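Chemist: With the sequence up front, the predicted model follows.
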Amino acid sequence: MSDAKRTPLYDFNVAHGGRMVDFAGWEMPVQYTSIVDEHKATRAAAGLFDVSHMGEATVEGAGAEAFLNYVLTNDVSGMDDGKALYSLMCRPDGGVVDDLLVYRKAAGSYLLCLNASNVDKDLAWLAKEAAAFDVNLEDVSDSFGLIALQGPKAFEILAELSAADLSGLGYYRFVEGEVAGVPCLVSRTGYTGEVGVELFVPADRTAELAEALLAVGTPKGLMLAGLGARDSLRLEAGYSLYGHEIDDAVGPVEANLMWTVSLKKEGDFIGKAAILAKKAAGPDRKVIFFKTGGRRIARPGTDIVAGGEKVGTVVSGTFSPILNEAIGSALVKAAVAKSDELAVDLRGKAYPIERTRPPFLPLNPQA
């Protein structure tokens, strides 16, 4: 990992026992203790995640709204200050460049949060399209650390560290203020399906805030959580991960993400014609979610079969500590997407799977 980048929490992670791995070119903690324990702690109390590898960019100027509405599938024109929005950014053929979050700070001033593996690609894509608009695009990734505090006790922990009452912060809303004396953008978002926040922090003060959250949270059941728990939590919630449920060849129609596409917004947007055509014709493939009924995990790349023939491929697979069984998602032929005869092929033996509509368990991140 000699060439891997390090987040502002690298020393914090190592000091607290993080087992570091290379993820998207970053040295990141896959776990600190046990993935299962970290997962369960997040569901029962709280988990603290270093997600500083994510990228950030600002979009500012008189043409910012028009620009974002052109490059994104969702509609930013209905956003007010302090609102966050999840959207896809698509190619002309309807494939996905990335999925991202948009934060409106003020009229003509937005912050984007980008997937770590796609930052360079995203910025190049955005810069190319920005040339036609009155807008300034700036990569500010190095300015920020990003901490996710997720779980039912997240706001109880925050209450001890912030003079502001954050308990009334609405889902997909954000405010700017101080937590433990550190200036933050506090966003009521997350990737676990739990109540929680994501904290955008000045890079040089990220460790200070993480230590404060850990000190207050540990007596309440908080655990540091790594990439392993982050993945099992997001899959239990049925959230898409770029490079798995979506990619440059799998768009919103196939991935059941048409709710992120505003076909009625004013003006054209990149990928609209292709998405409309695929929606009208019906896709060749669909993403499904499934349970195995056992503990044996079907890893990405595993064949999905029906009637002795391959009909798809597993794109995500892990063990659910809450359900105590393996779960996953797959990209299958649309014609068999609702079949009850689907199975995973594990070393030449077919194991039936149960199609499941996500989330896999009752979750309410808006509670």
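Modeler: Received it, and whenever you're ready, just let me know what you need. Since this is a predicted model, take the numbers as computed values, not measurements. Numbers count the residues shown, from 1 in each chain.
Chemist: drop to CA atoms for contacts and neighbour counts, all remaining ones
Modeler: Fine.
Chemist: Tell me which residues touch Thr42, please.
Modeler: Thr42 sits next to 150-152, 194, 222-223 when contact means Cα atoms under 8 Å, 6 or more residues apart in numbering.
Chemist: buried ones in stretch 97-108?
Modeler: 97-105, 108 (16 or more other Cα atoms under 10 Å).
Chemist: Make a markdown table out of the contacts of Thr42 and add secondary structure and neighbour count.
Modeler: Output for these, formatted as a markdown table (DSSP: H, G, I helix; E, B strand; the rest coil; neighbours: other Cα atoms under 10 Å):
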| residue | secondary structure | neighbour count |
| --- | --- | --- |
| Gln150 | strand | 30 |
| Gly151 | coil | 25 |
| Pro152 | coil | 21 |
| Glu194 | coil | 28 |
| Leu222 | strand | 26 |
| Met223 | strand | 23 |
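Chemist: Can you name the two of those residues that sit furthest apart?
Modeler: Greatest spacing in these, by Cα to Cα: Glu194 and Met223 (14.6 Å).
Chemist: Presented hereafter is structure B, for comparison with structure A:
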Amino acid sequence: MTDDTPTAPASRPLSCPTALDAVHRALGAAMTDFAGWSMPLRYGSERAEHQAVRTSAGLFDLSHMGEITVTGPGAGALLDHALTGLLSTLPVGRARYTMICDAAGGILDDLIVYRLADREYLVVANASNAATVLDALTDRAAGFDAAVRDDRDAYALIAVQGPASPAVLGRLTDADLAGLRYYASLPGTVAGRRALIARTGYTGEDGFELFCAPDDAEPLWRAITEAGRPEGLVPCGLACRDTLRLEAGMPLYGHELTTATTPFDAGLGRVVRFDKPGDFVGRERLAAAAERAASAPPRALVGLVARGRRVARAGFAVVDAGGTVIGRVTSGAPSPTLGKPIAMAYVDPGYATPGTEGVAVDIRGTSEPFDVVALPFYKRRT
């Protein structure tokens, strides 16, 4: 994890415990404040936790995420107006990755939206931005026949991630996991507890996220732990979640995504749907950003793999052979899977082609050579 962990929203006290706080402490987790929540950073070796997710299964507490429910006849139209994506045509039971931008096209947050029923959607925001997203959706609901509800305290969120996750979860539910597609969800019962079972995740592996009542979180966690013993399932903290998502080339808000970044800057212009009916917040500026990206992009997001052993951290300068700054690292860490330090960085377009020579990162005054590669660094076998 980097040192620039988001601070807590003013509306929530510092280091708020999740429903699983006692479980984490009993397991000896190293705890940290993350976006105003007391969260497990690691339980032992973050490398071992990372490798367990890549090879078998890991169990995560994600209860710091922000759940916002949007209901009513105009719920879909509101989300079409408020977000960059087309949500009104999303089938019930499916989910979509999208973003919420400000009027200037800057990214306020990246989101997953689940359609639970014809007139009901669940919007899941990052912990550090949940209050911002809630306020923006509430403001943008004016004139729509829809209600925005803060459900952050109504849910705990547990994730089972890794190639063995279907086998682990399959021991605890009769839900049709085999028929549950990626970015889809269904209501079901897991270990006798009601949950929304979603085939989503932030690790680059197959897996599930379980939205449940806070009172059900601890018995559900214990049941999954027991069911996962044959596969070697282990509890996992935020540290390995960060290296897993980095290897998978997934952006992190506050690093690859900021209000100074448009979806097109981040190479994620696909989330902006100009073909949807009606206007949406930021449309004009996003259209201009799309044109710039098509003709003369100001920068590009690339992957960097170190030739040596030193790690490039967020904020470090990317330089050319002459020492001229050509970009900036957004995320960096040792990669347990590749066995080398890796990083994501925004660089000048002329240096964005994989295999470009002469690229280095200024690591505390020394230019360390890195290879430019295409993202992601790691892609699971399907």
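Modeler: That came through fine. These numbers were taken from a predicted model, which means no experiment stands behind them.
Chemist: What does the superposition give as a TM-score?
Modeler: Aligned and superposed, the two chains score 0.96 in TM-score terms (TM-score structural alignment, normalised by the length of structure 1); 365 aligned residues with a Cα RMSD of 1.4 Å.
Chemist: that older thread, of the buried residues of stretch 97-108 of structure 1, just say which sits nearest to Leu363 of structure 1.
Modeler: Leu101 (20.8 Å).
Chemist: And that closest one, what's its match in structure 2?
Modeler: Structural alignment (TM-score structural alignment) places Leu101 of structure 1 against Ile112 in structure 2.
Chemist: Does its match belong to a helix, a strand or coil?
Modeler: strand (DSSP: H, G, I helix; E, B strand; the rest coil).
Chemist: all helices in the stretch 251-382 of structure 2, in order from the N-terminus.
Modeler: For the stretch 251-382 of structure 2, the helices defined by DSSP state H, counting those that start in this stretch cover 283-295.
Chemist: ranges for the strands of it?
Modeler: Applying DSSP state E, counting those that start in this stretch to the stretch 251-382 of structure 2 gives strands spanning 300-306, 317-319, 325-335, 340-347, 360-363, 366-373.
Chemist: how about those in a markdown table, adding mean neighbour count and distance to Ala178 of structure 2?
Modeler: What follows is the strands of the stretch 251-382 of structure 2, written out as a markdown table (neighbours: other Cα atoms under 10 Å; distance: least, Cα to Cα, whole Å):
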| stretch | mean neighbour count | distance to Ala178 of structure 2 |
| --- | --- | --- |
| strand 300-306 | 24 | 33 |
| strand 317-319 | 24 | 44 |
| strand 325-335 | 22 | 31 |
| strand 340-347 | 25 | 34 |
| strand 360-363 | 23 | 44 |
| strand 366-373 | 19 | 34 |
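Chemist: okay if I get those as a markdown table plus distance to Ala227 of structure 2?
Modeler: As requested, these are exported to a markdown table (distance: least, Cα to Cα, whole Å):
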| stretch | distance to Ala227 of structure 2 |
| --- | --- |
| strand 300-306 | 37 |
| strand 317-319 | 46 |
| strand 325-335 | 29 |
| strand 340-347 | 33 |
| strand 360-363 | 44 |
| strand 366-373 | 39 |
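Chemist: What about Gly308 of structure 2, how many residues nearby?
Modeler: Gly308 of structure 2 has 11 neighbouring residues, counting by other Cα atoms under 10 Å.
Chemist: now swap in Ser15 of structure 2 and tell me
Modeler: 16.
Chemist: list the contacts for the counterpart of it in structure 1?
Modeler: Using TM-score structural alignment as the criterion, Ser15 of structure 2 maps onto Ala4 of structure 1. Applying Cα under 8 Å, 6+ apart to Ala4 of structure 1 gives the contacts 22, 25-27.
Chemist: what does stretch 41-48 of structure 1 correspond to over in structure 2?
Modeler: Against structure 2, stretch 41-48 of structure 1 falls on residues 52-59 (TM-score structural alignment).
Chemist: ditto for stretch 185-202 of structure 1
Modeler: The alignment of stretch 185-202 of structure 1 onto structure 2 (TM-score structural alignment) spans residues 196-213.
Chemist: which other residues reach that stretch?
Modeler: Contacts of stretch 196-213 of structure 2 (Cα under 8 Å, 6+ apart): 53-54, 154-163, 165-166, 180-188, 193-195, 241, 244-245, 247-248, 250, 378-380.
Chemist: coming back round to it: residue contacts, the match of Leu101 of structure 1?
Modeler: 95-98, 123-125.
Chemist: Let's see that with 7 Å instead.
Modeler: 95-98, 123-124 (Cα atoms under 7 Å, 6 or more residues apart in numbering).
Chemist: same question, Ala164 of structure 2
Modeler: 56-57, 231.
Chemist: which of the residues you listed map to contacts in structure 1?
Modeler: Contacts conserved in structure 1 for the contacts of Ala164 of structure 2, counting by both residues aligned by TM-score structural alignment, their matches' Cα atoms under 7 Å: 56-57.
Chemist: Among the contacts of Ala164 of structure 2, find me the one that's closest to Ala142 of structure 2.
Modeler: For the contacts of Ala164 of structure 2, the nearest to Ala142 of structure 2 is Ala57 (43.9 Å; Cα to Cα).
Chemist: returning to that earlier point: among the strands of the stretch 251-382 of structure 2, which comes closest to Gly66 of structure 2?
Modeler: strand 325-335 (22.9 Å).
Chemist: which residues of structure 1 does that closest one align to?
Modeler: By TM-score structural alignment, strand 325-335 of structure 2 lines up with residues 310-320 in structure 1.
Chemist: what about the residue nearest the centre of structure 1, which helix or strand?
Modeler: Taking Cα atoms, centre = their mean, the centroid of structure 1 lies closest to Tyr191, which sits 5.0 Å from it. For Tyr191 of structure 1, there is no enclosing helix or strand under DSSP states H and E.
Chemist: From Ala132 of structure 1, how far out is it?
Modeler: 33 Å (Cα to Cα, to the nearest Å).
Chemist: got it, and Glu160 of structure 1?
Modeler: Glu160 of structure 1 is 47 Å from Ala132 of structure 1, by Cα to Cα.
Chemist: which one in structure 2 is aligned with Leu68 of structure 1?
Modeler: Using TM-score structural alignment, Leu68 of structure 1 pairs with Leu79 in structure 2.
Chemist: For Thr89 of structure 2, see how far away its match is.
Modeler: According to Cα to Cα, Leu79 of structure 2 stands 11 Å off from Thr89 of structure 2.
Chemist: Between these two, which is the more surrounded one?
Modeler: Between Leu79 of structure 2 and Thr89, Leu79 has the larger neighbour count (other Cα under 10 Å), namely 25 against 12.
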